[in-house]
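*Asks:* Could you look at this predicted model? Sequence included:
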Amino acid sequence: MILKDIQNIYHKELDAIYGKNEVDSFFYWLIEYYFQFNRVTLVLEPQLALSKTEEQCLFEALARLKQNEPIQYILGETEFYGLTFNVNKHTLIPRPETEALVSWVISHSLSLDKEKPLKILDIGTGTGCIAISIAKNLPNASVYALDVSSEALHVAKENAKRHKVNVTFIQDDILNVSALNANNLNAFDIIVSNPPYVRNLEKQEIKANVLDYEPHLALFVEDDNPLEFYEAIVHFAQKKLNKKGALFFEINEYLGEEMKHLFISNNFNEVVLKQDIFNKNRMISGKK
């Protein structure tokens, strides 16, 4: 079948679900991944035909997209902070807005005058995208990454190996810390986290491709205790951060003021609430 005809089938089957532009993006992403073609190929070779085996890849992907499965899971990878990360159903898909959090941490780190390497901990690492991106850009830092999920940690370790960075991975539950304490890991200069923060009442705002496929363990919190993970991490940071150490979070856009109060009431200083490009409260930091 001609490649252009398959693209037309994609639009016929998927435009009502995703919209024309996003369907084009999916199609270009897929043909680049499977065949190393790009959109220019379709212009220069409008009669380019695929073999039956090649067609099958695209039609299998089409069937999965019709079920709202994220294209990142279909391909098994995604881009984050200029790096390619393996992803699967056990990990959240790294988001562009989290790149801003990584940039903030790196910028802060570079502003410090440290005679010894920085010690940085990422809590709830998932794919390892935060920890690995930091380690890639701060090669002299000692980077640690924690997650409660052994399946997620397996993916994170693969990603660290893929990008040739040294990150120490730890399986532990920040709500009931044991491994970190047992190994006497403390005196961190920076702690960063993008913990679960979507309240159940906000599920109606979540697209089906997220709600039906991404791990709820890493997404949702109870309506009556939406800051559960933040409170646990703040209390942990009080004990484990060095003096003048910094704590960084990605946060629920609706709970910025509550997060400021959490920091201030726990004696953190220089609290900064940052907005994203859409003017939503998305990140916060404070110093011990």
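*Replies:* Yes, it's here.

*Asks:* make it CA atoms for all contacts and neighbour counts henceforth
*Replies:* Will do.

*Asks:* ok, now how distant is E69 from Q56?
*Replies:* According to CA to CA, to the nearest Å, E69 stands 17 Å off from Q56.

*Asks:* between those two, who's got more neighbours?
*Replies:* Neighbours were counted for E69 and for Q56 using other CA atoms under 10 Å; E69 has more, 20 against 12.

*Asks:* which SSE is that one in?
*Replies:* Using DSSP states H and E, E69 sits within no helix or strand.

*Asks:* for comparison:
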Amino acid sequence: MPVFHEIITSWAEKLTDYEKQEAESIVSWLFEHHLGWRKSDLLNDADEGSFPPKILEDLERLKMGEPIQYIIGKGPFYGRDFFVSPDTLIPRNETEELVHLIIKENPKASLKLLDIGTGTGCIPVSLALEMEDPEVYAVDISEEALAIARKNGDALGAEVVFSKCDILSELPEVAELDILVSNPPYIPEQEKSEMQKNVLDFEPGLALFVSNEDPLLFYRTIAEKGKQLLKSGGKIYFEINEKYGNAVSLLMQESGYSEIRVLKDLNGKDRIVVARC
């Protein structure tokens, strides 16, 4: 019988939307999810004919470009597995960098935090679990996303208060925040043609896209409302589109913030803006 990596390679070749290494990693993940097989395992007593129908069905979904995280219902983030659904974005490495920065820069206990546009809740749940006795709140416009976020908070034992809020028309019911964080929609509609099929066809546009006419809409709105929500000296952390580092920095300056920094991610792209109220 073929060893594991030979079946991995064979199946990965069918995932034409991915680079070879990523495709092999995705197929390995699928096998581990269904059968508990890891890369080091040898398939001495199995062949493709003995696979359960569900794994073959899921392979077809992968071939159509559906993300593995939606197929298995989970995705990793900051050392934990988070439930995901087509109503939420899939947690990404860049957002892990944002979370890590907040934890590193804010060691003080009992800080009060708000995450705007929480999606899966990966940001506030991670902060609630990693920081020292914080008071954590999170909002989203989507009831479906909030259901997933609450599920993650409960499953991981994180104390986070989740609530519905349309940040463009409402003010979250919290005040005197030490930290405001947001990874809002930041991809202009015109950039759809540059995006991968597995993102464009499956992830929620509500959480991805902003109009071409005003790509900084969410940053401007959150910055303005942050003036009401943050205590004096409080910090605001944004994840940003790599093309808008200077623009968001200027916006924050015009909004009256100080100590503004534009930070690059591990790929050298502008990804985080930090400022003080």
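*Replies:* Okay, I see it. Note that the structure is a prediction, hence the values are computed from the model and not measured.

*Asks:* Helices of the stretch 1-150 of structure 1, residue ranges please.
*Replies:* Assigned by DSSP state H, counting those that start in this stretch, the stretch 1-150 of structure 1 shows helices spanning 3-18, 20-35, 39-44, 52-66, 71-75, 96-111, 129-137, 150-162.

*Asks:* what's next to the helix or strand following the last one, contact-wise?
*Replies:* Scanning the chain past helix 150-162 of structure 1 towards its C-terminal end, the next helix or strand to appear is strand 167-171 (assignment: DSSP H and E). Strand 167-171 of structure 1 is contacted by residues 131-132, 135, 142-150, 153, 157, 160, 179-180 when judged by CA atoms under 8 Å, 6 or more residues apart in numbering.

*Asks:* what do you get for stretch 276-286 of structure 1?
*Replies:* So stretch 276-286 of structure 1 is contacted by 97, 100-101, 246-256, 259-260, 263, 268-275 (CA under 8 Å, 6+ apart).

*Asks:* and for that stretch, what span of structure 2 is it aligned with?
*Replies:* Using TM-score structural alignment, the residues of structure 2 aligned to stretch 276-286 of structure 1 are 265-275.

*Asks:* Can you give the distance of the matching stretch from its chain's centre?
*Replies:* Offset of stretch 265-275 of structure 2 from its chain centre (CA atoms, centre = their mean, to the nearest Å): 15 Å.

*Asks:* buried subset of the contacts of strand 167-171 of structure 1?
*Replies:* Buried residues within the contacts of strand 167-171 of structure 1, counting neighbours by 16 or more other CA atoms under 10 Å: 131-132, 135, 142-149, 153, 157, 160, 180.

*Asks:* Looking at those residues, spot the one nearest F37 of structure 1.
*Replies:* Of all those, F37 of structure 1 sits closest to A160, with 28.0 Å by CA to CA.

*Asks:* Residue in structure 2 paired with F249 of structure 1?
*Replies:* Counting by TM-score structural alignment, F249 of structure 1 corresponds to F238 in structure 2.

*Asks:* residues contacting its match?
*Replies:* For F238 of structure 2, the residues meeting the contact criterion (CA under 8 Å, 6+ apart) are 181-183, 219, 272-274.

*Asks:* how far out from the middle of the chain is the helix or strand it falls within?
*Replies:* Taking DSSP H and E as the criterion, F238 of structure 2 maps to strand 230-239. Using CA atoms, centre = their mean, the distance from the centre of strand 230-239 of structure 2 to the centre of the chain it belongs to is 20 Å.

*Asks:* helices and strands around the next helix or strand after that strand, which ones?
*Replies:* Later in the chain than strand 230-239 of structure 2, the nearest helix or strand by DSSP H and E is helix 245-254. Secondary-structure packing of helix 245-254 of structure 2 (3 or more CA pairs under 8 Å, 6 or more residues apart in numbering; DSSP states H and E): helix 217-229, strand 258-264, strand 270-276.

*Asks:* And these: which comes nearest F77 of structure 2?
*Replies:* Among those, the nearest to F77 of structure 2 by CA to CA is strand 270-276 (17.3 Å).

*Asks:* So I277 of structure 1, which state does it fall into?
*Replies:* coil (DSSP: H, G, I helix; E, B strand; the rest coil).
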